[in-house]
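In: need a structure here:
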Amino acid sequence: MQALFPRTNAALLAAAMLMAGTAMARPTPTLTRAPFGTTPDGQPVERFTLDNAHGMRVQVLTYGGTLSAIEAPDRTGHVDDVVLGFPTLAGYTVDSAQGGLFFGATVGRVANRITRGTFVLDGQRYHIPPTEGTTALHGGRRGFDKQVWTVEGTELAADSASVTLKLVSPDGQEGFPGTLTTHVTFALNTRNELSLHYRATTDRPTVVNLTNHSYFNLGGEGSGTVENHVLQINAAAYTPTDAKALPLGTIAPVAGTALDFRTPQRIGARLRDSMPQMLHAHGYDQNWVLNPARPDAPVSGTPASGAPVTGAPVLAARLSDPASGRVMDVLTTQPGLQAYTANSLDGAYAGPSGRTYRQGDAIALETQHYPDSPNHPDFPSITLRPGQTYDETTIYRLGVEPVSASAP
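Out: Okay, here's the model as predicted:
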């Protein structure tokens, strides 16, 4: 699978030289914690900073299980924050929450959309509060992104630093059945890999689909459009949607469409394509059927039933920025990838740089199960039962490439 996203020897050498230079200045990982304000209802929030030996730094908030910053060096060693965020807690509790933007948040109990906010499980119908017209998006009105998680533990080792957050969602919260106990471990290692390990258990049959909603801009937060970023996705198919972004229940080929990223493509090349899927979403906001998870998936008609990939994460996508030289590989155990070009950002919010965020200023790469899975029995199941453990991992691996390596 690695051959799908080849990395040149020159790129590896550049990355090694960069890492060697910064390692002498910062030889060991560090982990620090500090207060990060108080929510409107009086709950204290903490920020954890994970720092490795190679110029990479990650910040995690207990509010929403949020990745508030991911700092990484470019090909010259200059460090920038490569995710959009806010300098204060109010940006997350007020601006992001009211705008339905989910900046960097852990999204659940069910990420993505549920048609009409309703589904049937074991013969019983459940109702989730709608948040997007008649659709329930990202877990209802008070999903996991709008709650303060507890700190379950931290770990500092020779080659990594990590923090584990915990959230208990009671039976009936936002209409979902069962008390769900969720743990997410954020770990940064010396290979510039940020891993997110999700685990969850329940006391009643329920549905679970967790993801992280970071908005990436490898040129740096506040640097403008990502249209010149280059994207490659390991997927030959996607799940078509209607005009309300709700899946039709079928799988279609990406070949010959603006959604074909099987080879590296500049994001802006077909961003304004007249394909109905693009018109409905005002850009990219689709779910790709990842090849490793569904090797037998059909490319038309109704999908055969299948299970998500298990075991070690596999390479799902690569994002690169020719200007800075930064490259990010996305590896996951999940069967789907929702790529979203921040189509709803309208300049109403500004980040730590003081610059406003506008449409196309970032791309979210949300590893997850397919949208509206509870209403499509032929999609990989997101049902979790007592005695089972939801166990998924996503890795963001940062590096650099030489000047010409990012060109499609």
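In: when you work out contacts or count neighbours from here on, use the C-alpha atoms and nothing else.
Out: Fine.
In: separation between residue 52 and residue 219?
Out: Applying C-alpha to C-alpha, to the nearest Å, one obtains 21 Å for the distance of residue 52 from residue 219.
In: ok, now residue 283?
Out: With C-alpha to C-alpha as the criterion, residue 283 and residue 219 are 20 Å apart.
In: cool, and residue 87?
Out: 19 Å.
In: could you pull out the strands in the stretch 151-300 of the chain for me?
Out: For the stretch 151-300 of the chain, strands defined by DSSP state E, counting those that start in this stretch occupy the ranges 160-169, 180-189, 193-202, 206-207, 211-212, 215-216, 230-233, 235-238, 252-253, 265-266, 285-290.
In: nearest to residue 357, out of those?
Out: Proximity to residue 357 (C-alpha to C-alpha) singles out strand 215-216 among the strands of the stretch 151-300 of the chain, at 10.6 Å.
In: more neighbours: which of residue 87 and residue 219?
Out: Ranked by neighbour count (other C-alpha atoms under 10 Å), residue 87 and residue 219 place residue 219 first, with 26 against 15.
In: quick one: the more buried one and residue 324 touch, right?
Out: Yes: if you go by C-alpha atoms under 8 Å, residue 219 and residue 324 touch, sitting 5.9 Å apart.
In: find the residue closest to residue 228 in space, skipping its chain neighbours.
Out: For residue 228, ignoring the flanking residues on the chain, the nearest one in space by C-alpha to C-alpha, 6 or more residues apart in numbering is residue 266 at 5.7 Å.
In: repeat for residue 198
Out: Residue 198 sits nearest to residue 184 (C-alpha to C-alpha, 6+ apart), 4.6 Å away.
In: and for comparison, fold this next one:
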Amino acid sequence: MKYHISQHHWGNFNNQQIFRYQLSNDHGVKVSITNFGAAIQSLSVPDHQGNMADVVLGYDDLQGYVDDQFYIGTIVGRFANRIAGGKVEINGTTHQLTVKDGGFHHHGGKVGFNKKVWQSQSFNNEDGVGVILEYLSKDGEEGFPGNLTTTVTYTLNNHSQLIVDFDAVTDQSTLINLTQHAYFNLAGHNNGSILDHQLQLPLADYLPVNAMQVPEGTITPVSGTPFDFTEPTAIGKRINDDNPQLVLSRGYDHSWVVKKQDSAELKLAATVFEPTSKRVLNVFTTEPAIHIYTGNFLDETCIGKQNSNYPFRSGLCLETQHYPDAPNKPHFPSTVLNPGEQFKSRTIFEFGVND
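Out: As a prediction, the model looks like this:
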């Protein structure tokens, strides 16, 4: 087994050094990780003819991530997705989180984990090559209680799997919901729409949302709805249907239920197939939900790598996470982390081809 890793100084932010780590395996798969936002900056994988393409949206330089408004490629936390109202009760104590204009907490607040500098170090062992990144979110940051230490470990192995492991501990009861927010386009990051990608979700239920785009609280069967991807289906086949949920969200921006209770079991949550390149992406996770977002708020103002425009619906997010608005929904799997406990989560992005 032959792995390679290199580290380059990529710039400075607030007097802190930013690095980019480049990982590769025997099969030519290459991944670049930066310690700004713990972001996946590039990810090159072969198609059915062996041709390589970078299949994640991103930016060529640090400034792109500093200016980014779309969470492209980054780690989102301390709480990914939305919490209605922003006022939460944790073990009997009420806390007010930072909120957006719509009156909800969103993706960690005004300055979430996606805009933080993470401490980083690389590794190379028999299991693969990777980067360990750590960030201390201090008590009161964005309204959250507790000093929360979060570690994300990226590992690239020779099964063409990019493994994302989360670990976190806290000194006060707090909330945690972490996700990796890569935008995938298996035809290549600059290849336009993802509507021809075929998506399969072996999942029977999803979470409808209200006008605030937080779950109503019901766990609803996908059968007979445009949210039924139990068989491989082009993302664009029903995305423009006159369905109130699709109209409200400008497309898919919803969570599907992987599990109804927390467990350490790793389950297949999604398979994506791109017909031209024949690239396949399987997503396995220990998380209880996967949030599918079809890039509905990308637009021509988003300029990425190689001066590429990332227009409407040009990237697909496969955000493994806990259910949105879980603090307001006691019947959802809990997002409370207490002192003495360890939050652990694993997601695997596995790449291949299907001739």
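In: with distance to residue 400 of structure 1 and mean neighbour count added, can I get the strands of the stretch 151-300 of structure 1 in JSON lines?
Out: What follows is the strands of the stretch 151-300 of structure 1, written out as JSON lines (distance: least, C-alpha to C-alpha, whole Å; neighbours: other C-alpha atoms under 10 Å):
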{"stretch": "strand 160-169", "distance to residue 400 of structure 1": "20", "mean neighbour count": "21"}
{"stretch": "strand 180-189", "distance to residue 400 of structure 1": "16", "mean neighbour count": "22"}
{"stretch": "strand 193-202", "distance to residue 400 of structure 1": "13", "mean neighbour count": "21"}
{"stretch": "strand 206-207", "distance to residue 400 of structure 1": "38", "mean neighbour count": "22"}
{"stretch": "strand 211-212", "distance to residue 400 of structure 1": "23", "mean neighbour count": "26"}
{"stretch": "strand 215-216", "distance to residue 400 of structure 1": "15", "mean neighbour count": "26"}
{"stretch": "strand 230-233", "distance to residue 400 of structure 1": "13", "mean neighbour count": "23"}
{"stretch": "strand 235-238", "distance to residue 400 of structure 1": "24", "mean neighbour count": "24"}
{"stretch": "strand 252-253", "distance to residue 400 of structure 1": "31", "mean neighbour count": "20"}
{"stretch": "strand 265-266", "distance to residue 400 of structure 1": "17", "mean neighbour count": "22"}
{"stretch": "strand 285-290", "distance to residue 400 of structure 1": "24", "mean neighbour count": "27"}
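In: how about the contacts made by the residue in structure 2 sticking out farthest from the centre?
Out: No residue in structure 2 sits farther from the centre than residue 92, which is 30.3 Å out by C-alpha atoms, centre = their mean. Listed by C-alpha atoms under 8 Å, 6 or more residues apart in numbering, residue 92 of structure 2 has no contact partners.
In: which residues touch residue 72 of structure 1?
Out: Counting by C-alpha under 8 Å, 6+ apart, residue 72 of structure 1 has contacts 55-57, 79-82, 398.
In: let me have these in TSV, extended by distance to residue 155 of structure 1 and neighbour count.
Out: As requested, those are exported to TSV (distance: C-alpha to C-alpha, whole Å; neighbours: other C-alpha atoms under 10 Å):
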residue	distance to residue 155 of structure 1	neighbour count
55	19	23
56	17	27
57	16	24
79	25	16
80	25	21
81	24	24
82	24	23
398	21	25
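In: mapped onto structure 2, which of those hold?
Out: Among the contacts of residue 72 of structure 1, the ones whose aligned partners also stay in contact in structure 2 (both residues aligned by TM-score structural alignment, their matches' C-alpha atoms under 8 Å) are 55-57, 79-82, 398.
In: follow-up on the earlier one: contacts only, for the equivalent of the residue nearest to residue 228 of structure 1 over in structure 2.
Out: Under the alignment (TM-score structural alignment), residue 266 of structure 1 maps onto residue 234 of structure 2. Each residue near residue 234 of structure 2 by C-alpha under 8 Å, 6+ apart is listed here: 195-199.
In: can you add distance to residue 265 of structure 2 and give these back as TSV?
Out: Shown next, in TSV, are the contacts of residue 234 of structure 2 (distance: C-alpha to C-alpha, whole Å):
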residue	distance to residue 265 of structure 2
195	31
196	31
197	27
198	26
199	22
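In: in structure 1, what residues pair with stretch 207-219 of structure 2?
Out: Against structure 1, stretch 207-219 of structure 2 falls on residues 239-251 (TM-score structural alignment).
In: ugh, typo on my part, it should be stretch 135-154 of structure 2
Out: Using TM-score structural alignment, stretch 135-154 of structure 2 pairs with 167-186 in structure 1.
In: contacts for the matching stretch, please.
Out: So stretch 167-186 of structure 1 is contacted by 60, 65, 109, 126-129, 139-144, 148-150, 162-166, 194-207 (C-alpha under 8 Å, 6+ apart).
In: which among the contacts of residue 72 of structure 1 gets closest to residue 237 of structure 1?
Out: residue 398 (26.0 Å).
In: all helices for structure 1, in order.
Out: 9-25, 90, 97-99, 276-281 (DSSP state H).
In: who touches the first one?
Out: Taking contacts as C-alpha under 8 Å, 6+ apart, the residues outside helix 9-25 of structure 1 that touch it are 53-55, 75-77, 399-402, 405.
In: do the same with the second one
Out: Contacting residues not belonging to helix 90 of structure 1 are listed as residue 39 [C-alpha under 8 Å, 6+ apart].
In: that helix vs structure 2, average offset?
Out: Once fitted to structure 2, helix 90 of structure 1 is off its aligned match by 0.8 Å on average (mean C-alpha distance after the TM-score superposition for structure 1).
In: equivalent range in structure 2 for that helix?
Out: Counting by TM-score structural alignment, helix 90 of structure 1 corresponds to residues 63.
In: gap between the matching stretch and the chain center?
Out: Relative to its parent chain, stretch 63 of structure 2 has a centroid offset of 21 Å by C-alpha atoms, centre = their mean, to the nearest Å.
In: over to stretch 118-128 of structure 1?
Out: 27 Å.
In: same thing with stretch 281-291 of structure 2?
Out: 10 Å.
In: what lies in contact with that stretch?
Out: Counting by C-alpha under 8 Å, 6+ apart, residues outside stretch 281-291 of structure 2 touching it are 253-273, 317-323, 333, 345-352.
In: against structure 1, where does that stretch fall?
Out: So stretch 281-291 of structure 2 sits over residues 328-338 in structure 1, by TM-score structural alignment.
In: distance between the ends of that stretch?
Out: The separation between the terminal residues of stretch 328-338 of structure 1, taken as C-alpha to C-alpha, is 16 Å.
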